[in-house]
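>>> Got a sequence here, can you build the structure:
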Amino acid sequence: MLSKINIDNLDFRIDSEYFLKYYLSLEAKLDKININKISDFAYVTDGIHTSIIFDDNSNINLLSAKSPKNNIFDLSGNKCISKNQHIENPRTRLQKNDIIISTVGTIGNVAVVDESILPANCDRHVGIIRIKNSNYLPYYVSTILNSKYGKFQSNRYTTGNVQPNLFLDKIRLIKIPYISNYFQITITDFVKKAISLLYEAKNKYKKAEQILIDELNIKIENDNNINIKSFNNSFGNNGRLDAEYYLPKYEDLQKNICKYPKKGNICSIITLQDKNITPKDNRKYKYIELANIDNIGNVIDCTEDFGANLPTRARRIVHTGDVIISSIEGSLNKCAVITEEFDGAFCSTGFFVIKSGIFTAETLLVLFKSEVLQNLMKKGCSGTILTAISKEEFEKICIPILNDNIQQKITCYIKQSKLLYNQSKLLLEVAKKSVEIAIEQNEDSALKYLEEKNNEILNLNKEVI
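I've put the predicted structure just below:
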């Protein structure tokens, strides 16, 4: 009916996607309960509109559309904004409990700012939701926005062709159900516990990393930018004339590795799986790309679609126990161990897919994310528009072969890290599911579900040493 089309439809949209039956069914459920639009209880703005001035010496995080995920922030690819630009933009300076929503790219990802993120600012590709009414708690609102009842609205209100965007006036229209303060507090506790577990997972990873650092005892200290090479020892040998390739620090690193009791070139001790496989058009697959990897070696999400719709770079199949390593300069630290959840998934050809009978998967992860291997991989990168390390350069890197005792210690910490990460992920999913139950059934059913799942998660805690 025309009268229904006009409801909250300021742009008079009549495209079929806007009226998908799925969207209408979820909207009907929301309209049966007590709801408020975000504009009713929060101030909404966006980030800095001018070009960002980055500063490596700054400690002020710059959040972008890639930063918020499912109620957590991933700052692995983030840079810092200059102090002066931060001061000059008071409107966009982030505060504790600000809700950040991505408005371009992967639209509708949401997380809440806490003390660990601050000081921080953000660019124009995110929306800032600042609650001004105590009836709504930030982590409850963020959980609603990450649930199907929030996602369908952010997807529905997204417009544009070349670069789809979720504009601020549409964020203000998003409907958030009001559920009791007790329920909101319970959801908040679940989300904060999940974030706490994630921090514990990161600490376990750091302990594994420290074991490797102590074992190798290799420091990157040579900052000399001058090196003299004969033709036979440079272009005549490897075809490289770029000065960066011959930085003395790279030579020092390689010499230090050569001093290690056991070592070998990657091609001789690691199996590289680089066969291209074309996905079947009518079959659904999980697809992993660079943006799906966090900074402690987890695949945090993925695309799931029919083979016909996957990009042409989706040509590598991965299996449980494989390790994937980015070959793209600027993202070389995007490495992950493939778990059972992603067995049989496709990944981008921008990854090397490796496994070894000499190393555990967890050891390979920490080794290739280490500063030593990251530098040697960076040395091998070449190209102009998109610089990357080739298969040939990758395979000739010499790496240390760690003894079994060291590998067992590293593996133990990484497995603990992954258990904690999985518990964190489960808590966030339970929180999302519970708000959906509260909307579709009632608050009591949602609270009962939370209690049951909380007991299951407590049992999982016993698995962590």
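>>> hey, let's count contacts and neighbours off CA atoms from now on
OK.
>>> Spatially central residue for this structure, please.
By CA atoms, centre = their mean, the mean C-alpha position of the chain lies nearest to Asp294, the distance being 4.2 Å.
>>> so it touches Phe73, yeah?
No: contact between Asp294 and Phe73 fails when scored by CA atoms under 8 Å: they sit 9.8 Å apart.
>>> Tell me which other helices or strands whichever helix or strand Gln210 is part of touches.
In this assignment (DSSP states H and E), Gln210 forms part of helix 181-216. Applying 3 or more CA pairs under 8 Å, 6 or more residues apart in numbering; DSSP states H and E, one finds that helix 181-216 contacts helix 138-146, helix 361-369, helix 404-440.
>>> Which of the residues in it are classified as buried?
Buried residues in helix 181-216, counted by 16 or more other CA atoms under 10 Å: 183-184, 187-188, 190-195, 197-209, 211-213.
>>> how deep is Asn34 tucked in, by neighbour count?
12 (other CA atoms under 10 Å).
>>> Please name the residues that touch it.
Residues in contact with Asn34 (CA atoms under 8 Å, 6 or more residues apart in numbering) are Pro177, Tyr178, Ile179.
>>> just to revisit the earlier point, now for the helices and strands packed on helix 181-216, which one comes closest to Arg124?
helix 138-146 (19.3 Å; CA to CA).
>>> I have a second one here; can you model it like the first so I can compare?
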Amino acid sequence: MAVFSIVQRTSIGSANRIDPDYYQPKYLQLAKRLSQSALKEKGILRRYIHSAINFGAYSLCNYIVFVDSGVPYLYTQDIRDNYIDLDNLHFITPDVDELLYKSQVRDRQVVLTMAGVYLGRASVFDYGIHVNSNQATAKITVREDLLNPYYLSTFLNSLYGSFQIRRNKTGTARDNINLGQIQDLFICLPSRRFQLRIEQAVKLGRQKLFDSKQLFTQAEQLFLSELGLQNWTPTPALAYTRNYSQAARARRVDAEYFQPKYQEMLDRLSSSVRLDRLGKLTTYTKGVEVGSPAYTASGIPFWRISNLTKHGLDDDSVNFISDELYDSLRSSYEPQQGEMLLSKDATPGIAYYLETSIEGIVSSGILRLTITNDIPPHYLELALNSLFVQLQVEQDAGGSIIKHWKPSEVRKTLIPRLSPAKEVEIAGFVQQSHAARRETKTILEKVKRAVEIAIEESEDKAIEFIG
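Below you'll find the predicted structure:
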């Protein structure tokens, strides 16, 4: 059924937009609800901020050279809803950081993604470190006597902020929003008391995330300590030789496969550690490819390798398929509770254990492992994500452009076995880590909904909802 709006020319106003997407009925309804909110203070964002800046001249990109360590450099994928992921940062030199002074991030600035698939994510930066950021991020400095930065980031992530960003976006190949459009976003301001309550809740969610990371690190360190690999770094080797018989047995002639570090790692293992093949502990089934023409704007998730992390499935950039296609595939390709998801292509070796079933279909680059032997699932999950297995993946995976880890090699992967008590102890840390991360997501989603309730109903009901 066709969806349309009839808009008078005189109502176009300062937006100066005549494209039909801008006047979708859902956008008009949300804009009306926002303007009629019971919250008394409202207006365009520029009234409540000192500045909104970004990168400066795009030609400055030519000076960016990434280094192994230096000044952290944020990409749009590092900005999440009300937190910043510091786990996979890029780095630039101090000289480049000075050149890109406009994109330096200050404490308590709101960082908002301005372009690409991650358009519209917002978070307050309060991590106490010096960082820089790429050209697709806006840094907003608020007038804190009027506007709390945590409230602003939550508002931007909420229904009433995100719809305005989607509505105002432009671009054909790549969606984007400019600084002027950001400053013209319409915002409702609740009381200082409510804004402070939002800040407290966001910080609680972030603390849970910090706890999650600490618990996972504790599990990793205990695991490596038991293996005798804690603080181990491979001995550099400028040259090494191997016999033809070794190359023939491995069916590999590339020098990278025979780097000494792989055998050095095995030689360092504690004598109390025994090794099992992954094929002895699990069976596997593959996912399926549906092809990009099958993707739909909404529907059932189609989980790709890019959605799989060692902490769970990231649904921020998930693709969808139709209900009909899902129904035809679900019996063979939908992950079930108790299975381990393991990537074998592109970024092979990422594992995540499913404590509950998930809705959706997994791509062919993901294996679904079923545990058939006596091993704590979360211990196996940690082992697969560990340095010990990641170096095996590095050695085995082939492909010059896209890495491929053959299922036959996956089955041969060595899994360290410890005492049952120690495996259970390590698994416990991993379980607690995942639980804390789920709490983070619950809290931050709840905070967004609380802002929406304050706009739609009242501050009191929103505070009651937060608890």
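>>> Would you pull the TM-score for this pair?
Superposed pair, TM-score by TM-score structural alignment, normalised by the length of the first structure: 0.87. Supporting alignment: 442 aligned residues with a CA RMSD of 2.8 Å.
>>> Identify the residue nearest Asp301 of the first structure in space, chain neighbours excluded?
Leaving aside its chain neighbours, Asp301 of the first structure sits nearest to Asn292 (5.4 Å; criterion: CA to CA, 6 or more residues apart in numbering).
>>> Please verify my assumption that that neighbour contacts Lys286.
No: contact between Asn292 of the first structure and Lys286 fails when scored by CA under 8 Å: they sit 11.4 Å apart.
>>> which neighbours do those two share?
Common contact partners of Asn292 of the first structure and Lys286 (CA under 8 Å, 6+ apart): Cys302.
>>> Those two: who's more crowded?
Lys286 (21 against 16).
>>> Let me see the contact set for the equivalent of Glu443 of the first structure over in the second structure.
Residue pairing (TM-score structural alignment): Glu443 of the first structure is matched to Glu459 of the second structure. Neighbour list for Glu459 of the second structure: Pro190, Phe194, Ile453 [criterion: CA under 8 Å, 6+ apart].
>>> The nearest residue to the last one once chain neighbours are set aside: neighbouring residues, count only.
Nearest-residue entry for Ile453 of the second structure: Ala462, 5.3 Å, with adjacent residues in sequence omitted and distances by CA to CA, 6+ apart. Counted by other CA under 10 Å, the residues lying close to Ala462 of the second structure total 22.
>>> got the angle for the helix or strand containing Ala462 of the second structure vs helix 192-227?
Element membership of Ala462 of the second structure [criterion: DSSP H and E] is helix 459-466. Comparing the axes of helix 459-466 of the second structure and helix 192-227 via axes from the mean of the first three to the mean of the last three CA atoms, to 10 degrees yields an angle of 20 degrees.
>>> superposed on the first structure, where does helix 459-466 of the second structure end up, distance-wise?
Here the mean offset of helix 459-466 of the second structure against the first structure after fitting is 1.7 Å, by mean CA distance after the TM-score superposition for the first structure.
>>> buried ones in that helix?
In helix 459-466 of the second structure, counting by 16+ other CA under 10 Å, buried: Glu459, Ala462, Ile463, Ile466.
>>> would you turn the residues you listed into TSV with distance to Glu439 of the second structure?
Converted to TSV, these look like this (distance: CA to CA, whole Å):
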residue	distance to Glu439 of the second structure
Glu459	23
Ala462	19
Ile463	18
Ile466	13
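>>> Could you let me know which of these ends up closest to Thr283 of the second structure?
Ile466 (43.7 Å).
>>> Return the distance of Ile7 of the first structure relative to Tyr23 of the first structure.
The gap separating Ile7 of the first structure from Tyr23 of the first structure is 14 Å, by CA to CA, to the nearest Å.
>>> Between those two, which has more neighbouring residues?
A side-by-side neighbour count of Ile7 of the first structure and Tyr23, using other CA under 10 Å, places Tyr23 first with 18 against 9.
>>> Name the helix or strand for that one, please.
Secondary structure assignment for Tyr23 of the first structure, by DSSP H and E: helix 21-31.
>>> Check which element follows that helix along the chain.
Defined by DSSP H and E, the subsequent element after helix 21-31 of the first structure is strand 35-37.
>>> Tell me how far that following strand lies from the chain's centre.
Taking CA atoms, centre = their mean, to the nearest Å, one finds the center of strand 35-37 of the first structure at 30 Å from the center of the full chain.
>>> Out of the helices and strands packed on helix 181-216 of the first structure, the one nearest Glu221 of the first structure is which?
With CA to CA, the closest approach to Glu221 of the first structure among these belongs to helix 361-369: 18.6 Å.
>>> Who are the packing partners of that closest one?
If you count contacts as 3+ CA pairs under 8 Å, 6+ apart, helix 361-369 of the first structure packs onto helix 181-216, strand 323-326, strand 335-337, helix 404-440.
>>> Tell me roughly how far the last one lies from the second structure on average.
If I follow you right, that is helix 404-440 of the first structure. Mean for helix 404-440 of the first structure is 1.2 Å (mean CA distance after the TM-score superposition for the first structure).
>>> picking that back up, can the helices and strands packed on helix 181-216 of the first structure go into a markdown table with extra columns for mean neighbour count and distance to Asp98 of the first structure?
Below are these laid out as a markdown table (neighbours: other CA atoms under 10 Å; distance: least, CA to CA, whole Å):
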| stretch | mean neighbour count | distance to Asp98 of the first structure |
| --- | --- | --- |
| helix 138-146 | 25 | 7 |
| helix 361-369 | 24 | 32 |
| helix 404-440 | 21 | 18 |
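>>> I'd like those laid out as TSV, including distance to Asn57 of the first structure.
Listed next are these as TSV, based on distance: least, CA to CA, whole Å:
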stretch	distance to Asn57 of the first structure
helix 138-146	31
helix 361-369	23
helix 404-440	30
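>>> closest one to His319 of the first structure among the ones you listed?
Distance to His319 of the first structure, taken as CA to CA, is lowest for helix 361-369 among those, at 11.8 Å.
>>> Where in the second structure does the closest one fall?
Counting by TM-score structural alignment, helix 361-369 of the first structure lines up with residues 377-385 of the second structure.
>>> Nice, that's everything, thank you.
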